[in-house]
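1. got a structure for you, letters missing:
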């Protein structure tokens, strides 16, 4: 008997990424937000492609199995991107979209605004301190440069540095596709310290200590 979509226990995809483990979506379990996103996506698909939808999923069992399959295929995407991807797919297609096409929409949303790796490499190499506060084209460039090492980028030839940067950049792109939000460090406000004037007695005490120290 097929399990219901709600029977799948939630697990956060970021838990594996935080441990430096390569994420395999077959090993992931969906969160409640993923379940809600896929369920809502199917509702919108039914409304938009009524005849095609019911031909593809003619009964409750086939619909449940389809939801489970789509959920497994989209579990490494963010719920927000799944929702946006579904709406975009409906706007762009006259035929019922596949989970593969929804994945492509999700990945396009996740990497929107990221430069090509060669352009990102040049941008990182031309940057200067304080780099965390520079006007980056996208935060991924800063994080790729930081992961590669600024001293390494500036001190070694491109034949050595570009492959390392490209590898780090691709890893960060994959993290974006999995729904991670890359942001730049926030500048900390400098705390203003106000000094309280010393009392006359304290001034005399410190002056006496200074005279004693200087033997005058």
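-> Here it is on my side, so go on. Just so it is clear, the structure is predicted and the values come from calculations on it, not from any experiment.
2. rest of the way, CA atoms for contacts and neighbours
-> Will do.
3. which residues of the chain fall in strands?
-> Counting by DSSP state E, the chain forms no strands at all.
4. here comes the other one, which I'd like you to weigh against the first:
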């Protein structure tokens, strides 16, 4: 494939290998489309220049997905599409669908993790991904934090692990936690803002000026939120 850049890599060897894998995936994608829809393919890409330009554009749009998933999406498109699939169709087929790989939706998995009687790998989990996401999130977080706080953290970990399942990668590798802390703090901040807004409205209904009666506002907030 001409003009394609490589996906993210940690060194030159990884970058070269990833570039090779993406080249293979994109070329395979277009070969499958050409074999399945020869006339439509020729009309869509009448010249070699058109085909190479399309490969570069499709690569840029699809490089967020694992090369293996791109090939699978192309194969699935041939089985499910009545018409010549375009880039948006392939992108949609690349996205994670939990039920297709025998996984629960995030909220169902979250409840399974929260209410599991044991925290052991040997428990009869619906899928090991639920256990791994719960372990990565932290059992204490799942059991002690409100859903509005714990669910976004669990959901992020679960999605990462489920994507690894789909891509055939190591599902037990550590998950980078830097973004999780940011998400957690942001979730808390938004929840606090919503709670404070509701409290202000409640005080106004009672004829209390939240700004003038700051002491009363703080006292009521402590009573209602414990903060």
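-> It's in. Every value quoted in this text rests on a predicted model; they were computed, and no experiment measured them.
5. tell me the contacts of the most centrally placed residue in structure 2?
-> The geometric centre of structure 2, computed from its C-alpha atoms, lies nearest to residue 159 (CA atoms, centre = their mean), at 4.9 Å. Residues in contact with residue 159 of structure 2, defined by CA atoms under 8 Å, 6 or more residues apart in numbering, are residue 106.
6. what number of residues lie near residue 221 of structure 2?
-> By the measure other CA atoms under 10 Å, the count of residues near residue 221 of structure 2 is 16.
7. and what about it, helix, strand or coil?
-> Classification of residue 221 of structure 2 using DSSP: H, G, I helix; E, B strand; the rest coil returns helix.
8. and it, how far is that from residue 205 of structure 2?
-> Distance of residue 221 of structure 2 to residue 205 of structure 2, given as CA to CA, to the nearest Å: 15 Å.
9. ok, back up a step: any idea how far the residue nearest to the centre of structure 2 is from residue 54 of structure 2?
-> 30 Å.
10. now which residue in structure 1 aligns to residue 74 of structure 2?
-> The equivalent of residue 74 of structure 2 in structure 1 is residue 86 (alignment by TM-score structural alignment).
11. structure 1: which residue goes with residue 102 of structure 2?
-> Aligned counterpart of residue 102 of structure 2 in structure 1: residue 113 (TM-score structural alignment).
12. need the contact list for that match.
-> Neighbour list for residue 113 of structure 1: 137-138 [criterion: CA under 8 Å, 6+ apart].
13. from residue 138 of structure 1, how far off is it?
-> 7 Å.
14. what about residue 171 of structure 1, how many neighbours?
-> Residue 171 of structure 1 is flanked by 14 other residues according to other CA under 10 Å.
15. er, residue 197 of structure 2 I mean
-> Neighbour number of residue 197 of structure 2 under other CA under 10 Å is 11.
16. quick one: it and residue 191 of structure 2, what's the gap?
-> From residue 197 of structure 2 to residue 191 of structure 2 the distance is 10 Å (CA to CA).
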